[in-house]
Structure formats: C-alpha cells, structure tokens
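K.L.:
just the structure for this:
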Amino acid sequence: MSDALSRTMEIRKHVVETDRGVVASQHRQAAEAGAEVLRAGGDAVDAAVACAFVCGVLEPWMSGPAGGGAAMHWRADTGEAHALNFGMQAPAKLRVEDFPLSGEGAASDLFPWERVVEDRNIFGAKAVAVPAMVDGLEAAHKRWGKLPWGELLAPAIAHARRGMGIDWYASLIIAGAARDLARDADAAAMFLDEGQWPRAFSWTNAAEDRIDQGRMADSLDILAREGAAALHGGDLGAAMAADIQGKGGYLTREDLAANRAQFHAPLAVPYRDAQLYAMPGLTAGPTMASAFAHLAAQDLGSVDAAYPAYAKALRAAYAERISSMGDDGESPGAPGCTTHFSVVDRDGNMVSNTQTLLSIFGARMVSESTGLLMNNGIMWFDPEQGKPNSLGAGKRCLMNVCPMLGQADGKRFALGASGGRKIVSAVTQLASFIVDFDMDLPAAFHQPRLDLSGGDQILADAALAPGVIAKLEQIAPVSEVFRSLLPYPFACPAGVLDTGAKRSGATEIMSAWGDAVAEPAGA
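P.N.:
Presented below is the predicted three-dimensional model:
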C-alpha cells in the first residue's frame, strides 16, 4: 500500500512551549477555541468543553454530541486524578434476533466479527447505540468549570453557522466513505455532491465550498441554553430518537435519559518511580496497566533496546484483554472514528479527553432533525452469542479509548490518542519514552513506534534501526511501514506536559489538522 511513498521525505512538527496553558487537539481550530477559553480565565475543563464541541463540528465524522468516550481529569489543588466515563450502551429495546449472521465470513469494518445480514450492526439506524458525550462534558463542567456553559459552546455554534470548509484532507475523508454515505439520504445531502459524488477540493473553490451545518448549529444552540438535559430526556433527544426509529432503529427518549456519565476512581498504575492513572472498566485502561506491569519486570536499557520489551509487553497485554474482556480483535488496517485532545491550564489542571462515533462517519447516517452524525456503537459488540462481549439489549459498550495521566520526576503529563486498538500501543510507548528515557514532548512524539494490535504481527516504523527490526523478528513477524498522512498506520496521539516552569503540547506529526496551541497572552 505504501510502496510508492517517498523514502526521503521527513516531516516534523513544532512543539509549543509556554508558561501559560496549552491545548493539543486533533483539529487546530478546536485547539484555538480551547486556548481562547484559557485566556479568558477558564479552567482546563472549560477549555475541554469548547474544544470538544468544535471538534464535533469540524471533524463531524470523528466525534460529536451523538457519540461517547471517556476522560481523565487531574486537579492540581487536591492532587487527585478522576476518571469520567461517558461511554455508549445498547438501547433497551434492541432485539438480538434482528442481527442474524450471514454466513459470509468476517465483517467489513473495524472488527472481524462474523458478518451480520446487511451489515446491520455497522450501517444504519440499528447500529446506533445510546450516546453520552454531552452529559460527560457537562458533568465535568458542573464540578470544576469556571465560565458559563453557554459561552463555551459559542465557538462551535459559530463554526456550524459558517459550515465546515472542504480542504484536500476533508475531501479525501469524504471520498473514502462516499459509497456508504449514499445509503442515507440525510448523510448524502450533507456530505456528497448531488447525493452521489464526494465533494471535491480545488484551490479555486476551497474558500466557498462548505458543508451546510445549519441544523447542527440549531441543536448546539439548544444545548447551550438547556444543557445536556435537552438531549438526555428533553425534546432534542426525543427528536433524535424519533429520527432513528423512523429509519428502523431502537433509540428512545428513555434510553437517552438513562445513559448518563459516571465518575469513577481511576485505575492507579505504579510504574518504576512514576505514577500513572488510566480509565478503569470497559476501556483500554486495564490493557495499558497490564502492559506496564510486564514492562516493570524488564530492564529496558537504551531506547533502541526497549522495543523488544514493548513488543512482548503489549503482546501479552492484548492476549489478556482478548481472554478477559471479550474484545476479539480489530482489523489492523481499518480507520477508527475517534478524536483525542489534552489540556493543561496555567494552574496545572489537566484533561485527557477521548471522544468517538466508533467508525469513520459512525453509522453513516444523519439525524435529520438535529443535523448530527450518529454513532455505530453497536458494532463494538460481538454478534455471536455466548461470548463475554456478545450483543445484548442495554449492555454497555467495550471501548478502545485510553486517556491517561502521569507524573514522574517533577513533571506531569496527559496523553491519549485516536486509532481504535492502536491507541494503547501508542499511549504506552509515549508514556515510557517520557518516564524511562526522560524525553520531552518533541523527542517522544517524533520517536518511532510499534503497533501490536494486529494479532501476532508487529507493525514497526521503518525508521527503526535494522538491528532493532532484527530483534523484533525474533518475537513475531514484522511488517515495516513508513508513517504517512493518510491512512495512518499508527495511532494519532495528542499530549501535554507540565514541568512546573513550562508547559508544552504536541500532536501526531503526520496529522494534517492536529496542532497544539498555547494560551494567548493578556486578559
């Protein structure tokens, strides 16, 4: 797939450093919105709310109010970490018998489950799980926010009123999903040209070609005025549920009222002289904790010598995940539909937030009344019965998200990534780079990585030394790949680091839209 790519091209990103706050996001304009909130005196939580909603407007295929996720919060005043789960769950009226196996082998999207007739667990209204992203953001804001909720949604509303512009990156993303988007009239009307062809980008029309997000703007305005209650039990949620039921799905107003965000004690992960914190429960947090438990028993030596240890630790951790959590794997080449951002404010408060629709463009359908792309969270479940993660009414989804916090040698950091099962490999290695090798963010984010999410195969950055590759081949078959702009062979991380005197932020070097933005000076 990457045979034609240049072997001499080198891409590097500037890593922002400041004595104020920083927002590192998969979308630059979302990071800018968060940084402006910090300038206005907002807490890291306030910046996270603004950033999250702008991401949902400007990367609507990655996340949005009709999705879910999880976040880790660090409160500098109390020295405590908090885990906040706003994951999705199956609707109460879901009927397992509506998802018969087709007998045609593996499914066509992220997970190699047995294929369901008409891919009903992937596309369309029956694939929609109950979202909770808005409630998750509001729960954190109610607890720690400083600025009014409505003000924090204003940047997202403004972007939606204007409409998301189509540049080359957006055009490629839409083109890759055009056939699936054409299945739903409302999705086709929003993202396709005359309902058939992907919106094209050219330098002559880039400024004018925008997606009409007027209905989304109206929905965000309602959320700004009424809060999460509008979606979780209110009229906005009722309209969304009616749209989904009208297209054959199960989502109800009662489902939305019942699925609310929950705070949990974080999963504390001691590692050498560091303390790490991850999400507990049905996330990738326990898998990350397992990987660090395996790493702790090994002497890593130099960073080049550490890669075989990473491969062994992640391989063992994934095996434990599969056997104990019911996640039977994920197609290693498939794109995930997730976004991550990390925030640190000038007081040292941190947020590590991952939000998702699951697949790219979620269920590939839009709620006509709300203008929101819907998730396809039902695909997280194994359609075969009798498995730990089998599909069932009202069950909570098993997510791959892994937002985390860490502290070591007087510095604190917040990390996370998008990329499905690739996430935990990236987060584990980045945290180790910082803890074990005292790397700053520029060094850590430009350092080559491995991915162990493809079963027995090791996916290795081709920039690694031949000697490292040779040692990895003694563990498992190795596939070398060059980091590319699209598709991403590895996860797309975003992180912030606080040394006390300085704060820095970074995003995946190959992410065309991702950037870290410092809080502007002045009030």
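
K.L.:
could you use CA atoms for every contact and neighbour count after this?
P.N.:
Noted.

K.L.:
now do the helices in this structure.
P.N.:
28-39, 44-58, 133-144, 149-162, 168-181, 185-191, 214-226, 235-246, 253-258, 285-296, 303-325, 422-437, 441-446, 466-473 (DSSP state H).

K.L.:
give me the contacts around the last one.
P.N.:
With C-alpha atoms under 8 Å, 6 or more residues apart in numbering as the test, helix 466-473 has contacts from 304-305, 307-308, 311, 458, 460, 478.

K.L.:
how close does the residue lying farthest from the centre of the chain sit to E473?
P.N.:
Distance from the centre of the chain peaks at G467, with 33.3 Å (C-alpha atoms, centre = their mean). The spacing between G467 and E473, counted by C-alpha to C-alpha, to the nearest Å, is 10 Å.

K.L.:
do A261 as well
P.N.:
Going from A261 to E473 by C-alpha to C-alpha gives 43 Å.

K.L.:
between the two, who's got more neighbours?
P.N.:
A261 (24 against 15; other C-alpha atoms under 10 Å).

K.L.:
here is a second sequence; please produce its structure as well for comparison:
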Amino acid sequence: MRILATLALAACCLLAPGHPAAPLRAAEPEGATGREDRPALVAPKTMVVAANPHAVDAGLEMLRAGGSAVDAAVAVQMVLGLVEPQSSGIGGGAFLLHWSQDAKRVRSYDGRETAPAAARATRFLGADGTPLSPRDAIVGGRPVGVPGLLRMLELAHREHGRLPWARLFEPAIRLAEGGFAVSPRLHRLLDRERDLGADAMARQLFYTADDHARPVGERIVNAEYAATLRAIAAGGADVFYRGAIAEDLVRAVRRHPNAGDLTLEDLAAYSALEREPMCGAYRDRRICGMGPPSSGGIGVLQLLGILERSPFAQALPQSAQALHWFAEAGRLVYADRLRYVADPAFVPQPVAGLLEPDYLAARARLLGERSMGRAQAGEPRGAAAMSDAAEYALAGTSHISIVDERGDAVAMTTTIEDGFGSRIMVRGFLLNNQLTDFAFVPEVGGRPVANRVEAGKRPRSSMSPTFVFDSDGSLQIVAGSPGGTAIINYVAKALVAMLDWEMDAQTAVALPNFGSRNGPTEIERGSAYSALIP
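P.N.:
Below is the predicted model:
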C-alpha cells in the first residue's frame, strides 16, 4: 500500500502542462498560469490529490470520518466547483473509475453530457453551411449539453458510498458561505477572460465595480452556490434535474443571445451509465481506463501498445529519439481516434480491432526515423466506413485521484469543457459548453462523421482516468490529467516516465510535455526539450 500511495500522489494529477514551443499550436489547459515544482509526498494508507488545497482538505475530511474514496470524490468535486469554477462543476460532466480492493474489480461510470433532443447535425454550421466562428460556437446557450456530473456521482455513491449523501456537501457549503480567497491562478484566468463578465451573476461574483478581476487574496462568498448545494444535499440529484433549479438552468440557456434548445424534458431524462472499463496490457502491467465515448482508454492503450512494438525501448530516456517515437505513435493514435471514436449508442465502436496485437504491430511498422507527417487512420477489424472532420480543440478540465484506507481508489476526470464553460452562470455555478466536443460538420465526402451532433448523443472526450496494476495484480498508479485533446499524451507521457524510465510520480508529472495530436510535434516551451527543436 505504501508504494501505491506514493505513486498515486502526483501521477494522478498532471496539473502543470506548459506551453508548446513555436511554431506549434498553443492549447494548454485553460492557458498556463505558471509552473510550480513540488516535492514527492508519501502517505502510508490514504491520499487525496486535486487541483486546489481546499478541495484536498474536503476529501481528507471525508476519509477521516470513515468515508470511502467515492465519498471523498464527491466532497472534492463540490469544493472544486466553488474555488476552481473555470474547470469543472455541477454544470458539467465527468468520467469515474473505481477500484474495489476487496472485490478486486474495476468499474467505470459515465457522466458525460448529452445533446438536447432538439439538437441537429447542423448545430454548429452557419446559414452558408460553413462552421461557426469560435466565439459563436463556444459562448452562450448553443453549446450547453445536459449536465451529467450529479447523476454520475449519485450512481457511484449508491454503489460505493459509506457516508450519508448530505454529509459530503458540508465542506463546500461552509466554504461558500464563509468565503474563500482568490488564488493567483483564478485571478490570472479571470483577468484574461473577455466574455464571462457579460453574465450578471458572474460579473458580480468575480469582478470589481470597475470590471477588474477580483484581486488575489480577496474573499469571495458564493451564497447562491451554498443554497444550491444545500438543496441537492437534502433532496439528492433529483433537485437539480427537476424543479426550480432545472427551470432556471433552462431559462438561462434559452434566453441567452446565442440561445440553446435545452428543455426540462432533457434534464429529467438524463441517466448516468455504468460501462465496461477498457483494460489492456503494457509490458508486465495491466492498464485500465474509460471506454467510448471517451477516447482516453483506447488512446492511452493504443499509444503504449504501439510504443511496445517500436524501437522506443531501445532509445535513451528523454532523448530526441525517444520523443520522436512517442510523437509518431501519437499521430497514429489520434488519426484512429478522429475517425472512429464516438458514442457507442450511436456508432459501432471497433474497440477490439483497435487494440488487437496484430493491428498495433501493423501500425508500429509505419513508424520510421523521419516523421510521417499527417498519419492516416487505419482499418481495424469491425470498423464502419467513416470520414474525418477537424475538431475544435478546447482545453480545460480537472482531475481527482483518491485512495482510501481500505485500498479502494477513484480516478475521476471532470470538466465544463473550455475555461469558464459557456460563460453562463446559474445559481452560483457555471454551465458547460461541452457540445463543442462534437464535430462541427456531419459528413465529409459523402460519408458520415462518427462524432457528428445527434439528439441525445454524448460527444467524444479525451478524458483519461487511468489505473495501472502491477504484475501481481496490485494497484500501483492512479492517474489522470486536464488538457483537452492533449490529455491522452499527458497521461501516456507520465506512464512511460514511471514504467519505462523508472521515475517517481512527481518527477514524471513535472517532466516537460511532448507528443503529437497528428499535427505538429509539440514540445513544452522553455523546457530542456526545447533544445531538440531543429
């Protein structure tokens, strides 16, 4: 257990992805706000890792009260929605992996947002048939999907919770009513933000009378959020999906100048799902992640599987050759991801074919000493005829990793999509703009795009909550990351650093980011790796 907790600490939260070097595209998680190196920490039994110390404290409070990893995750999330509102919250969605030490079983839960019943494939196309501008697509009611977070947490708590549901909300309610100090990170993000202030509630909460971001250290009291959490704590998730909160949410979406079509019926009909986890082998380890509609589990397993069948193992750690093989493998992974991965309720998923050893070996044979440029999708067994469509890459999200005293664990990646989501605030929380994760065009060359918009569909995600098990079956690593479409690369990088390069968790997380999303090779700006750029 000591090894587990040590590795769980930082491998779980890749919280400091940096700038990709010019001329590479910049898509850091919410925009970089700085880098802070931390020492590795060790705990004998329990550990909570999250993006904010208030959230960590809430999780530890639950564990000390005898709560489970899921109990702690709920408490952590409620606080993150208060102190890190730009990244995640009850107006968004999440994916959660759970490990039961007694049952020796991994279970996975899908709280991804869904498109409203009125959604059509042309949602993000203008009158002339071309994709909307980024601002028209991102800000407002149009990109808001049905939030799934609370239904998912309710489902996971029903299965794995130990403390009463209402108890889990107490730390966030106390902090919302008592106030929290604006962090340097939140201040910088608010200062850069140009659309959030158009929302009256958000402007009053986060900005001064002269429209400047509230300064570092100033206390923010969010009484509306506290009242919302009190209602949910007392009445369960139904309070959110039916009744006054739902009515306010729908009204805000439909009355925005860039209006959406969310309805009360959409909210009432939402269900979180338990899905089969996506598990596979890498060297002598077993790795488990989320299946579709997340591309994270497939992507991480594919990337590692291709590396295992490439010259990567012979390259010196952190060498130009090692980074080259990693980036080239990423091109192949992201090509397959773009073409095939989508909501399995709408599009048959060639999961088995994408992970077959022979297919991975064939893909690995495409790697060479020189870059292949833009990779083409493969033809795995079971794949339908689909077309590629460019995706709009937004970066945001947060990650939570927890191990409780029983050895049970949670890896949960949670998001409202872009930083500050749709920029619509309702009852103290922000709404997602998750529907921008759909492809903006429904077909290309007469063939459908797998990730096209459809009513009730869940958009593809890159969120990659991950468990790694040792050769004896014991849980070794609890991992995950923010970072939009780059999450797959971030998580795979940390796993390679720990499993192949024998780094400790903190060193692996602090390692500069690198890889390719089937575009330019991306290297963290200002890092030692920058010297490798020709």
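
K.L.:
now the counterpart of A55 of the second structure in the first structure: closest residue in space, sequence neighbours ignored.
P.N.:
In the first structure, the residue paired with A55 of the second structure is A30, using TM-score structural alignment. In this structure, A30 of the first structure finds its nearest non-sequential neighbour in C51, 4.7 Å apart by C-alpha to C-alpha, 6 or more residues apart in numbering.

K.L.:
wait, isn't the one you found in contact with A33?
P.N.:
Yes. Assessed by C-alpha atoms under 8 Å, C51 of the first structure is found in contact with A33 at 5.9 Å.

K.L.:
neighbour-wise, which of these two wins?
P.N.:
Taking neighbours as other C-alpha under 10 Å, C51 of the first structure and A33 compare with C51 leading, 34 against 28.

K.L.:
distance of the one residue sitting closest to the centre of the second structure from D110 of the second structure?
P.N.:
Centroid-nearest residue in the second structure: M463, 3.8 Å away (criterion: C-alpha atoms, centre = their mean). Per C-alpha to C-alpha, M463 of the second structure is found 11 Å from D110 of the second structure.

K.L.:
which neighbours do these two share?
P.N.:
Contacts common to M463 of the second structure and D110, judged by C-alpha under 8 Å, 6+ apart, are F95.

K.L.:
show me the residues around R503 of the first structure that make contact.
P.N.:
Here R503 of the first structure is in contact with 17-22, 344, 496-497 (C-alpha under 8 Å, 6+ apart).

K.L.:
list just the nearest of those residues to A417 of the first structure.
P.N.:
Nearest to A417 of the first structure among those is V496, at 12.2 Å by C-alpha to C-alpha.

K.L.:
contacts only, for the residue lying closest to that closest one once chain neighbours are set aside.
P.N.:
Distances taken as C-alpha to C-alpha, 6+ apart put G505 closest to V496 of the first structure, at 4.2 Å, once the chain neighbours are dropped. Taking C-alpha under 8 Å, 6+ apart as the criterion, G505 of the first structure is in contact with 15-17, 22-24, 441, 494-497, 516-517.

K.L.:
what's the local residue count around the residue mapped onto V343 of the first structure from the second structure?
P.N.:
By TM-score structural alignment, V343 of the first structure lines up with I402 in the second structure. Applying other C-alpha under 10 Å, we find 32 residues neighbouring I402 of the second structure.

K.L.:
how about the nearest residue to I402 of the second structure, chain neighbours excluded?
P.N.:
Among residues not flanking I402 of the second structure along the chain, V48 sits closest, at 4.6 Å (C-alpha to C-alpha, 6+ apart).

K.L.:
if I pick the one you found, what's in contact with it?
P.N.:
9, 56, 59-60, 400-403.
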